[in-house]
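Participant: Got a sequence here, can you build the structure:
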Amino acid sequence: MKIFETERLTLRLQTTDDADFILALMNDPSWLQFIGDRGVKTVEEACEYIVNGPLRMYEQFGFCFYLVERKDDQIPLGLCGFAKRESLEDVDIGFAFLPKYWGKGYAYEAASATLAYGIDILGLNRIVAITTQDNEASAKLLEKIGLKFERLVQLSNDAEELRLFSFNFF
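Facilitator: As a prediction, the model looks like this:
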């Protein structure tokens, strides 16, 4: 199901048909370094992740991490969307793209449109984002779409302190 489009991209719900792509993305060295190993090592585990992660979150909250694909050829590029984490008070925007699609403006296009969707359609008053302290590229993109560094935080399931960025609408 399509959620929204930008000039070059479609953001839609993930389906189990996306399992091969999700498996590749979640095992890319950049994902493992900056997001972490989610233990998804097979296509079957990728299907379980899609059903029990993004699709369940969409059913519960009306948002999730959407699959980002190019409009012209439907090639999946990455993920972008929102999460509601137990250890964060606010809704969290996030994104991840395969490295071969970095530097082409796709992440900026998807993230800025997702932020606007959160404000205009979902009616969110505050959106946050988290990054590892060494993830400069994501931090720059968050700042480019209007989020500001707020403080370091430690999530309940993580020993590492993360950078928290926020965007307030009130």
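
Participant: okay, CA-based contacts and neighbour counts for the rest of this
Facilitator: OK.

Participant: ok, now how distant is the residue lying closest to Arg70 once chain neighbours are set aside from Met57?
Facilitator: Taking Cα to Cα, 6 or more residues apart in numbering as the measure, Arg70 lies nearest to Leu9, with 4.6 Å between them; neighbours along the chain are not counted. Computed as Cα to Cα, to the nearest Å, the Leu9 to Met57 distance reads 22 Å.

Participant: quick one, which of those two is more surrounded?
Facilitator: Between Leu9 and Met57, counted using other Cα atoms under 10 Å, Leu9 has the larger neighbour count: 23 against 19.

Participant: could you list every residue that touches the more buried one?
Facilitator: Residues counted as contacts of Leu9 (Cα atoms under 8 Å, 6 or more residues apart in numbering) are Val68, Glu69, Arg70, Lys71, Tyr106, Ala110.

Participant: Here is a second sequence; please produce its structure as well for comparison:
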Amino acid sequence: MPNVLETERLILSEFTTADAAFVLELLNDPTWLQNIGDRGVRTLDDARAYIKNGPISSYKRFGLGLYLVRLKEGNIPVGVCGLLKREVLEDFDIGYALLPRYTGMGYAQEAAAGVVRHARHTLGLARIVAFTLPGNPGSIRVLEKLGMKYEGTMQLTPDADVCNLYVLEL
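Facilitator: Below is the predicted model of the structure:
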């Protein structure tokens, strides 16, 4: 797939089903399960279905979605970052996650800043939102460094955890 955007150290590109092994690893990582939730992806077939029904479906429907984040050096997949359109939100929201061995190096911040620039300059969006669990200080720092402002709490679904909601006017 063609690259969607590049930053100094990263390449963000559309997912393909060939990325299933990486998705299987990421979605079953304890930090993903704790901070994002269990998506029920347990096999490579589940991962391929997740890619088709999630990111690929979003690209077709909205022209954007979650992208695979790879290091330029070595072409190594490290995480996901992109924009999501959820039925319960009026705005697109930015999401990101990295495998733990790649956290603490500024990659989430760099990828998210690239997505914000893309949202503003290429997609022409006027506003994006984000949400994170109150107990996820790393994610909160990323959002604040992006210039997002805390706007309160919300639940995406009635049975979901209460999340902090952040907003960025582009």
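
Participant: Please give the number of neighbouring residues around Ala160 of the second structure.
Facilitator: Using other Cα under 10 Å: Ala160 of the second structure sits among 10 other residues.

Participant: Going along the chain, name the strands of the second structure.
Facilitator: 3-6, 10-14, 66-71, 77-84, 92-98, 127-132, 149-154, 163-169 (DSSP state E).

Participant: Distance to Asn35 of the second structure added to the ones you listed, as JSON lines?
Facilitator: Compiled in JSON lines, the strands of the second structure are given as follows (distance: least, Cα to Cα, whole Å):
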{"stretch": "strand 3-6", "distance to Asn35 of the second structure": "26"}
{"stretch": "strand 10-14", "distance to Asn35 of the second structure": "22"}
{"stretch": "strand 66-71", "distance to Asn35 of the second structure": "17"}
{"stretch": "strand 77-84", "distance to Asn35 of the second structure": "14"}
{"stretch": "strand 92-98", "distance to Asn35 of the second structure": "9"}
{"stretch": "strand 127-132", "distance to Asn35 of the second structure": "8"}
{"stretch": "strand 149-154", "distance to Asn35 of the second structure": "15"}
{"stretch": "strand 163-169", "distance to Asn35 of the second structure": "10"}
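
Participant: can you give me the helices for the first structure?
Facilitator: All helices of the first structure, identified by DSSP state H, fall at 19-26, 29-34, 43-50, 56-61, 106-120, 136-144.

Participant: Tell me the residue in the first structure aligned with Trp32 of the second structure.
Facilitator: In the first structure, the residue matched to Trp32 of the second structure (TM-score structural alignment) is Trp31.

Participant: Which one, of the helices of the first structure, ends up nearest to Asp92 of the first structure?
Facilitator: Nearest to Asp92 of the first structure, of all those, is helix 106-120, at 10.2 Å by Cα to Cα.

Participant: which residues in the second structure does that closest one align to?
Facilitator: Going by TM-score structural alignment: helix 106-120 of the first structure matches residues 107-121.

Participant: which parts of that stretch are buried?
Facilitator: 107-116, 118-120 (16 or more other Cα atoms under 10 Å).

Participant: Next one: the closest residue in space to Ile22 of the first structure that isn't next to it in sequence relative to Met26 of the first structure, how far apart?
Facilitator: Spatially, and ignoring its direct neighbours in sequence, Ile22 of the first structure is nearest to Ala46 (6.2 Å; Cα to Cα, 6+ apart). According to Cα to Cα, Ala46 of the first structure and Met26 of the first structure sit 9 Å apart.

Participant: Find residues that contact each of these two.
Facilitator: Val40.

Participant: Contact partners for the residue nearest to Tyr59 of the second structure when sequence neighbours are not counted?
Facilitator: Leaving aside its chain neighbours, Tyr59 of the second structure sits nearest to Gly65 (5.6 Å; criterion: Cα to Cα, 6+ apart). Residues in contact with Gly65 of the second structure, defined by Cα under 8 Å, 6+ apart, are Pro55, Ile56, Ser58, Tyr59, Gly82, Leu83, Leu84, Lys85.
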